[in-house]
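# Just need the structure, nothing else, for what follows:
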Amino acid sequence: MKSIKLLSIFFLLLISCKKKEIYAQEPSKKEQKGAISGTDYSKESLDNLLKCGDYSYMDGYFTVPDNGCIYNPKTSNKLGNVEVYLIPKNRLNENIDFEKEESKVGKLNIDDLKKLYDIYVLIIDKRDLTYNANMDIPYYPKYPHKQSIFKWTNGVWKKILTLNISNDNNNEYNNWKSNVLGNSNIKQSNQDVVLKGDYSIKTKVESVETGEPIEITFYFNFEISQAILSIGTNNSLEAFCEGTYSVTQNKGIFKLIYTGEGTCTSDLEESSFFIKKENNQYYIKSKRFIDFEWHLLNRK
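Below is the predicted model:
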C-alpha cells in the first residue's frame, strides 16, 4: 500500500512538471505588459534580439549569418527563430574595412543601432517550432507556419508584414528579401561613390585598319573628377583617344568623356565609357567595344 502511495505521488509530480513545461511556452504577464500590438512580444524582448549574435556584412546590410538566432530560452532569444537585418542609413565608404565595421557594429548599444540603421526583425514564433535534440539546429519550423516581420520606425516596433509559409518552396520569404534587402544594395549603389586608383580591361574592338576584331587592353587611372586612359597595343593606329577624360556621375553610373588633345574619333559616344558598381565590383562598357556589354573592370 505504501508503494502505491509513493507511485501516485510520483505521477502527480510528473504531471505537475509537464504542466509547468507547457506553461513555460506561454508568454508571462511580464512579457505581455508593453506587448507590441497584435503580438505577445514586448519592446524589451525585441530590443534584446539586436544583440543575439555577431553581425557580418552582406550586400548592403549587416546580419547574423548562417541560420540567424535560433530560439534558446536560456539566452536573449526567448521568442523563436529570428533573423535580424541592419541596413545602414548612410552609405558606407567603398574602401571601408568591413571586418572593422563588423566589429564596430558588435560594440554598438541598442539605441545606437536604432539611430544608425534601418532595422528589420523576422520571427518564426516558438509555437511554430519543433524540437529535435539530434539535429544541428535543435529548433526548426513546422509547416505551415507564419513569419512575422517587425521594423523599428518612429520610435516603436511595428509589425509590418506576416509571411504565410506553406512549404520549403514557398516564395514569400525570398520575394521579401529580394524586394527589401536587394533594394538596400541598389540604394547604396545609387548614391555617389568615389572611383579612384588604377584599373584595366582587356577586350575586343573593331580594328581601324582591317575592320576585324582585335584584342587590346585599356588602362585607366582614376582621380575624383577625371581619368587618364592609356592603351596597350602593338599598333599605334589602334591607340586613339588616349589621354584625359572628364568623369561625371548620375544615379550610380559614371560617364567618361574625352577631353584630351590627342587623336580621337569625332563620334562622342564611341569615345565615351560607362562604369557602374555592383556587389563591390566595377563594370565598364563602351560603344568602342564590339559587344557593348558590361565587362568586369579589374583593379591593379
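# drop to CA atoms for contacts and neighbour counts, all remaining ones
Fine.
# Tell me which residues of the helix or strand containing residue 146 come out buried.
Assigned by DSSP states H and E, residue 146 belongs to strand 145-153. For strand 145-153, a neighbour-count test (16 or more other C-alpha atoms under 10 Å) marks 145-152 as buried.
# Closest one to residue 233 out of these, please.
residue 151 (55.3 Å; C-alpha to C-alpha).
# quick one: contacts for the closest one?
Applying C-alpha atoms under 8 Å, 6 or more residues apart in numbering to residue 151 gives the contacts 118-121, 157-160.
# Out of these, which two sit at the greatest distance?
By the measure C-alpha to C-alpha, 118 and 159 form the most distant pair in these, at 14.2 Å.
# any idea how far residue 185 is from residue 91?
Taking C-alpha to C-alpha, to the nearest Å as the measure, residue 185 falls 10 Å from residue 91.
# Neighbour count for those two, which is higher?
For residue 185 versus residue 91, the count of surrounding residues by other C-alpha atoms under 10 Å is larger for residue 185: 19 against 16.
# The contacts of residue 151 in helices, which ones?
Secondary structure assignment by DSSP state H places none of those in helices.
# Now the buried members of the residues you listed.
Among these, the ones that count as buried by 16+ other C-alpha under 10 Å are 118-121, 157-159.
# quick one: contacts for residue 68?
Contacts for residue 68 (C-alpha under 8 Å, 6+ apart) come out as 53, 81-84.
# outside of stretch 79-95, which residues touch it?
With contacts defined as C-alpha under 8 Å, 6+ apart, stretch 79-95 is touched by 41, 45, 49-50, 60-64, 67-73, 116-127, 129, 139-140, 184, 188, 191, 193-194, 280.
# and this one, so I can compare the two:
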Amino acid sequence: MNFKIKLLGLASLLIIAGCRKDLEKDVESEATEIQQETAHDFDKILKCNDYIITGDGNAFTTCYDNGCVYDPKGGNVFGNLVTYLIPKDFLFFQKHSGYIEKWDYEKLEAYVNRLSIEEFKKQFDIYVFLVDKKYLIPTPGYDSPYDFKEKYQTDLYQYQNNSWKKIDQLVSLQSGNEAMNWRDNFVLKKSNEISKAFFDKASKFKIDESWYRDYILPLESYEPSYNYAYSLKVSKDSTYVMERALNDMLIPLQKGDTLFLYHNKSLIGEKYTKNKMIPELKIVRVKGKYFIDGNIFDLENSISNKPGKYGFLVEEIE
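This is a model prediction of the structure:
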C-alpha cells in the first residue's frame, strides 16, 4: 500500500514538473514574440475614423464604439483596432491653444483630423490596440457588426523607428473590463511620463524677477455675499493660486512677455484641470501692466468681470 502511494506521489510530482516546464516555455515564447517586429502595416487604417480627445484631455483616440471595426472590404483586414495619438511635445496643447475654447476641443480635433499620416508620425507617439479578427464573432443586426469571443487577446503595437512593433499583449474575458482598464492605464501612464519629463526640466528654468509678486483678481457675483477673489503668488521658491476650495501649486514657464503656469498638484480639493498639458493660468505683461486669464475662473456667476484682449487686468501687491 505504501509503495503504491509513493508511486502516485512520484507520478504527481513528474506531472507538475512537466506542466511547469510547458508553462515556462509558453511564457518564454510569448515574451520573445512581443519583442519581435510585426509584418502588420497599420498606416492605411490610421485615418479610418475621426479622432476625438480622450477623457483626461492628454491624447486623441478613435475609441468611441469599438474604434476602427473589422471591415476587410473597407481596408481593415486586421480586426477591431483602437488607436491613440499621444503628443510627443508636452507643449503641443499650448502651441495650439488657439483651437481651444474653454474646455471645448472641437476645433483642435478638426485640426488633428486634417493632418496627414506622415504628420501623425512626426507629432505623436502612435499606439494601436488590436483584437485580431480570429477573436471576433459576427453579430448581424446589432449596432456593432462584431463582438469578442468569451476569451480574447488584445495586442498592443507602437510605431517606432519606421516600423510597427508589438510591445505588449493581454488575454481577457469578454464579460469583464480588464482590457479597457489596461488600455486606459497604459495611455495615462505614457502621458504622465511626458508630463513628468517636462516638469522635471521646467522646474529648473529661470524666469525674470519682475514676475515675482502677488496678483489679486476680485470677481463680483450676482449675490453680493458671494463676491470672491483669486490670489496668485509667484515667487522664487514657489508659485500657487488660491480661491476658497482651490489651492494649486503651479510651475511657471516664461515665453517673452507671457508667463504660462502649469498645474503641478492640488493641495486641497480636486484639481481644476484634467489636462496638465494646458496652462492652468496665463499672465501677460503689456506696458508694465499685468493681465491674467485661465479656464479655472468662475465667470458664470460673475456680473462685472469679463476678460479683455489680454485677459483680466489684475491688482498687484508688490
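# Mind checking which of the buried ones among the contacts of residue 151 of the first structure land in strands?
118-121, 157-159 (DSSP state E).
# buried set for the one helix or strand residue 269 of the first structure maps to?
Element membership for residue 269 of the first structure, per DSSP H and E: helix 268-271. Within helix 268-271 of the first structure, the residues that qualify as buried are residue 271, counting by 16+ other C-alpha under 10 Å.
# try stretch 106-123 of the second structure
Under the neighbour-count criterion of 16+ other C-alpha under 10 Å, stretch 106-123 of the second structure has 108-109, 112-113, 120-121 buried.
# what does that stretch contact?
Stretch 106-123 of the second structure has contacts (C-alpha under 8 Å, 6+ apart) with 43, 46-47, 50-53, 60, 85, 87-89, 96, 99-100, 126, 159.
# Where in the first structure does it fall?
Alignment of stretch 106-123 of the second structure against the first structure: residues 99-116, by TM-score structural alignment.
# Could you identify the residue of the first structure that aligns with residue 186 of the second structure?
Matched by TM-score structural alignment, residue 186 of the second structure corresponds to residue 179 in the first structure.
# Just say helix, strand or coil for that match.
Following DSSP: H, G, I helix; E, B strand; the rest coil, residue 179 of the first structure is assigned to helix.
# Would you tell me what the next helix or strand after the lengthiest helix in the first structure is?
Scanning the first structure for the helix with the most residues, using DSSP H, yields helix 2-24. Once helix 2-24 of the first structure ends, the next helix or strand along the chain (criterion: DSSP H and E) is helix 29-32.
# and the contacts of residue 68 of the first structure as JSON lines, adding secondary structure?
Listed next are the contacts of residue 68 of the first structure as JSON lines, based on three-state DSSP:
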{"residue": "53", "secondary structure": "coil"}
{"residue": "81", "secondary structure": "strand"}
{"residue": "82", "secondary structure": "strand"}
{"residue": "83", "secondary structure": "strand"}
{"residue": "84", "secondary structure": "strand"}
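# can you list those residues in CSV and add neighbour count?
Listed next are the contacts of residue 68 of the first structure as CSV, based on neighbours: other C-alpha atoms under 10 Å:
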residue, neighbour count
53, 16
81, 23
82, 24
83, 22
84, 23
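# just curious, which of those residues is nearest to residue 249 of the first structure?
Distances from residue 249 of the first structure to those, taken as C-alpha to C-alpha, are shortest for residue 84 (33.2 Å).
# quick one on the thing from earlier: which of the contacts of stretch 79-95 of the first structure are buried, as a PyMOL select command?
Buried residues within those, by 16+ other C-alpha under 10 Å, are selected in PyMOL with:
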select buried, resi 41+45+49+50+60+61+62+63+64+68+69+70+71+117+118+119+120+121+122+123+124+125+126+129+139+140+184+188+193
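# Out of the contacts of stretch 79-95 of the first structure, list just those in helices.
45, 49, 116, 184, 188.
# Run through the residues that contact the second one.
The one in question is residue 49 of the first structure. Residue 49 of the first structure makes contact with 76-77, 82, 84, according to C-alpha under 8 Å, 6+ apart.
# Trace it over to the second structure, please.
Using TM-score structural alignment as the criterion, residue 49 of the first structure maps onto residue 45 of the second structure.
# Tell me the helix or strand right after the lengthiest helix in the second structure.
Using DSSP H, we find that the single longest helix of the second structure is helix 2-35. Using DSSP H and E, the helix or strand that follows helix 2-35 of the second structure in sequence is strand 52-53.
# tell me how far that following strand is from the chain's mean position?
10 Å (C-alpha atoms, centre = their mean, to the nearest Å).
# do the same with stretch 96-114 of the second structure
Counting by C-alpha atoms, centre = their mean, stretch 96-114 of the second structure comes out at 15 Å from the chain centroid.
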